[in-house]
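Engineer: Coordinates for the following, if possible.
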Amino acid sequence: MQKTKIAVVGASGRMGREVICSILKTDLMELTAALTHELSASLGLDAGLLAQEGPCNVFLQCDYATLQQAEVVVDFALAEGLEQRLAHYQQAKIAAVICTTGLSEQHMAALRHAAEHIPVLYAANTSVGINTLAMLVEQASKIMGLDADIEILEAHHTAKKDAPSGTALMLGEAAARGRGQQLAEVTEVNRNASGAIHKPGSIGFATLRAGDIIGEHTVYLVSGGERLELTHRVSSRSTFAEGALHAAQWLATKEANFYSMTDVLGVDGNSLIP
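Structural biologist: Just a heads-up that it's a prediction; the model follows:
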């Protein structure tokens, strides 16, 4: 069986290293490039050694010309510079799995524009469980309706930059969609503000940043005397890496279009993309 040739962007970060580790452990994929930013202290290092695996003779660099060797790129880099990276992916005519979080509307528009030229899959979270949770949240929100208060609590490690997390926002989109709302119109992120009043129908977000928590999300739906709690916890970053690589293998043979994890999973989630 021919191996899927994969480039990793954001290779020096936590998730980039985890993706590299997963690639090197399988016979189904080949790491052809590992890219990081030009000021990274990891430039020139062997990607395999950086991922705490054996040497693989693929060295971290910032030259996007190396993308020509790959079929698909897995991007876990920061939101800053995304538009420039997309231009490189289009130039290389390479499929792109974008796992960057904290994206703006401008970023999302850039993704959709790129998808007119290359296959693009955007996933704020690549785990099967969290995408299943999003569908359950939408269904529960639709059933319980506007009478239910909805609050979303997310917890991550102290180095995570964006808050609420991209996954929390994805769950918020699912909850809002379930009861016919636009999330931007009902979002509440500061319940502790002086004089804050709870607005019926709002969707609240609370954030925890502590230690090395990899990722935990709980959606509370509270109505009358009952409370429904839907929770997803991750104990290993390999969950996200394996999900991203599964998406990469799936995307490598697709035509230019904008895809989501529901496409990869073969389910109708009515699009979990904002």
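Engineer: C-alpha only now, for contacts and for neighbours.
Structural biologist: Will do.
Engineer: neighbours of Val73, just the number please.
Structural biologist: 27 (other C-alpha atoms under 10 Å).
Engineer: so it is in which element?
Structural biologist: strand 72-75 (DSSP states H and E).
Engineer: Next secondary structure after that strand?
Structural biologist: Counting by DSSP H and E, what follows strand 72-75 is helix 82-92.
Engineer: Which neighbouring elements make contact with the helix or strand just after that next one?
Structural biologist: Downstream of helix 82-92, the first helix or strand assigned by DSSP H and E is strand 95-98. Strand 95-98 sits against strand 72-75, strand 119-122, helix 238-251, with contacts defined as 3 or more C-alpha pairs under 8 Å, 6 or more residues apart in numbering; DSSP states H and E.
Engineer: what does the helix or strand just after the second one contact?
Structural biologist: The helix or strand immediately downstream of strand 119-122 is helix 128-144, counting by DSSP H and E. Judged by C-alpha atoms under 8 Å, 6 or more residues apart in numbering, the contacts made with helix 128-144 from elsewhere in the structure are 125, 148, 170-171, 174-179, 219, 221, 223, 230-232, 243, 261-262, 265, 269, 272.
Engineer: As JSON lines, the helices and strands packed on strand 95-98 with distance to Gln139 would be great.
Structural biologist: Below are these laid out as JSON lines (distance: least, C-alpha to C-alpha, whole Å):
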{"stretch": "strand 72-75", "distance to Gln139": "31"}
{"stretch": "strand 119-122", "distance to Gln139": "22"}
{"stretch": "helix 238-251", "distance to Gln139": "23"}
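Engineer: With respect to Glu83, which of the ones you listed lies nearest?
Structural biologist: Checking the helices and strands packed on strand 95-98 against Glu83 by C-alpha to C-alpha gives strand 72-75 as the closest, at 12.2 Å.
Engineer: what's that closest one in contact with?
Structural biologist: Outside strand 72-75, the residues touching it (C-alpha under 8 Å, 6+ apart) are 4-10, 16, 67, 89, 94-100, 244-245, 248-249, 251-252.
Engineer: compare with the first, here's sequence two:
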Amino acid sequence: MGTVKIVVMGAKGRMGQTIAQLVQADPALELVGVMERGGGTAGLECFNCVFGSDLDVVLPQLPGAVLVDFTSPESSVRTAQACAVHGNPMVCGTTGLTADQQAQMADAAAKAPVLWAPNMSVGVNTLLKILPELTRILGEAYDIEVMEIHHNQKKDAPSGTALKLAECLAQAREWDLKETATCCREGIIGARPQKEIGLQTLRGGDVVGVHTVYFLGPGERIEITHQAHSRTTFAQGALRAAKWLASQKPGKLYGIGDIL
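Structural biologist: Here you go, the predicted model:
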């Protein structure tokens, strides 16, 4: 397989800059395009590649290039739809997508290869594979809680990763997360229901991301924590996904689990 060509959406943002720098440092990748939505392209010329804000102008110049996107739910959906039109693969790490927006991503994936994951970390996605088995082994005598901490600029809560972890835990219990998730406790709420998964959110400072799953049982407690120390972790995961996705076909909305 030759060099994989990469287009970075949101190249002036923190994640976009990190991704662009990693692409330029990787001989297996080539940075062929950088983009910003809304016309804010000043400064993009320094990347020495195609740049712009209009996907319908940029993507036809870069057939087959993999677009990497960590922006906003609305922007990511529009980008996926444009990739579907032009046939470019897309790796999306945007969090906070609604069920309807996820369905729109899946629709785009029917026409172009699309991989979406609320967390690109190999470690988190490994947890998603092993937590269901641990949940089944421990049984329903163990209450499950999820806590997440992020920086003070994060807009969505609970984080997409916390929701994904809770979803896999609920599925292991054969529960519907919408019916069993509790994101806030206040006042005299009574005893904790047995059929419940708590999701608690902390925000502050410049924390990249911490997620802890608690199994609280009779006489003991198990805590499993994943800490992301740098955004580079997510950028590296996204570029690993891009290398894999470049040779895939459309037809399903891929996730990191497909790579692992």
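Engineer: Could you get me the TM-score between them?
Structural biologist: The TM-score (TM-score structural alignment, normalised by the length of structure 2) is 0.93; 255 aligned residues with a C-alpha RMSD of 1.6 Å.
Engineer: Quick one: closest of the helices and strands packed on strand 95-98 of structure 1 to Ser194 of structure 1.
Structural biologist: Closest among these, using C-alpha to C-alpha: strand 119-122, at 36.9 Å.
Engineer: In structure 2, what stretch matches that closest one?
Structural biologist: On structure 2, the counterpart of strand 119-122 of structure 1 by TM-score structural alignment is residues 113-116.
Engineer: what's the counterpart of Trp250 of structure 1 in structure 2?
Structural biologist: Trp250 of structure 1 maps onto Trp244 in structure 2, by TM-score structural alignment.
Engineer: show me what contacts that match?
Structural biologist: By C-alpha under 8 Å, 6+ apart, the neighbours of Trp244 of structure 2 are Ile259.
Engineer: ok, now how distant is it from Val85 of structure 2?
Structural biologist: 21 Å (C-alpha to C-alpha, to the nearest Å).
Engineer: how about the nearest residue to Pro200 of structure 1, chain neighbours excluded?
Structural biologist: Among residues not flanking Pro200 of structure 1 along the chain, Asp149 sits closest, at 7.2 Å (C-alpha to C-alpha, 6 or more residues apart in numbering).
Engineer: any idea what Val213 of structure 2 aligns with in structure 1?
Structural biologist: By TM-score structural alignment, Val213 of structure 2 lines up with Val219.
Engineer: Give me the nearest residue to its match, chain neighbours excluded.
Structural biologist: Per C-alpha to C-alpha, 6+ apart, closest to Val219 of structure 1 is Ile152, 4.5 Å.
Engineer: The one you found maps to what in structure 2?
Structural biologist: With TM-score structural alignment as the criterion, Ile152 of structure 1 matches Val146.
Engineer: quick one on the thing from earlier: closest one to Gln61 of structure 1 among the helices and strands packed on strand 95-98 of structure 1?
Structural biologist: For Gln61 of structure 1, the closest of these is strand 72-75, at 14.4 Å, according to C-alpha to C-alpha.
Engineer: Which stretch of structure 2 lines up against that closest one?
Structural biologist: The aligned range for strand 72-75 of structure 1 is 66-69, by TM-score structural alignment.
Engineer: The matching stretch: average distance to aligned residues in structure 1?
Structural biologist: Compared with structure 1 after fitting, stretch 66-69 of structure 2 has a mean deviation of 0.9 Å; criterion: mean C-alpha distance after the TM-score superposition for structure 1.
Engineer: ranges for the helices of structure 2?
Structural biologist: Ranges of helices within structure 2 are 14-25, 55-58, 73-86, 99-109, 122-138, 160-173, 177-180, 232-245, 256-259, based on DSSP state H.
Engineer: What lies in contact with the third one?
Structural biologist: Contacting residues not belonging to helix 73-86 of structure 2 are listed as 37, 55-56, 59-60, 63, 69-70, 89-90, 92, 94-97, 101, 104-105, 108-112, 114 [C-alpha under 8 Å, 6+ apart].
Engineer: are any of the residues you listed buried, and which?
Structural biologist: In these, burial by neighbour count holds for 37, 55, 59, 69-70, 89-90, 92, 94-97, 101, 105, 108-109, 111-112, 114, counting by 16 or more other C-alpha atoms under 10 Å.
Engineer: Can you check which of the helices and strands packed on strand 95-98 of structure 1 gets nearest to Gly44 of structure 1?
Structural biologist: Comparing those by C-alpha to C-alpha, strand 72-75 comes nearest, at 19.0 Å.
Engineer: Contacts for stretch 19-31 of structure 2 next, please.
Structural biologist: Here stretch 19-31 of structure 2 makes contact (C-alpha under 8 Å, 6+ apart) with 2-8, 11, 49, 232, 235-236, 239.
Engineer: With neighbour count and distance to His151 of structure 2 as added columns, please give the residues you listed in a markdown table.
Structural biologist: As requested, the contacts of stretch 19-31 of structure 2 are exported to a markdown table (neighbours: other C-alpha atoms under 10 Å; distance: C-alpha to C-alpha, whole Å):
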| residue | neighbour count | distance to His151 of structure 2 |
| --- | --- | --- |
| Gly2 | 6 | 38 |
| Thr3 | 11 | 35 |
| Val4 | 22 | 32 |
| Lys5 | 21 | 32 |
| Ile6 | 28 | 28 |
| Val7 | 28 | 27 |
| Val8 | 26 | 23 |
| Ala11 | 28 | 20 |
| Cys49 | 13 | 32 |
| Thr232 | 15 | 16 |
| Ala235 | 25 | 17 |
| Gln236 | 18 | 20 |
| Leu239 | 23 | 23 |
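Engineer: Alright, calling it a day.
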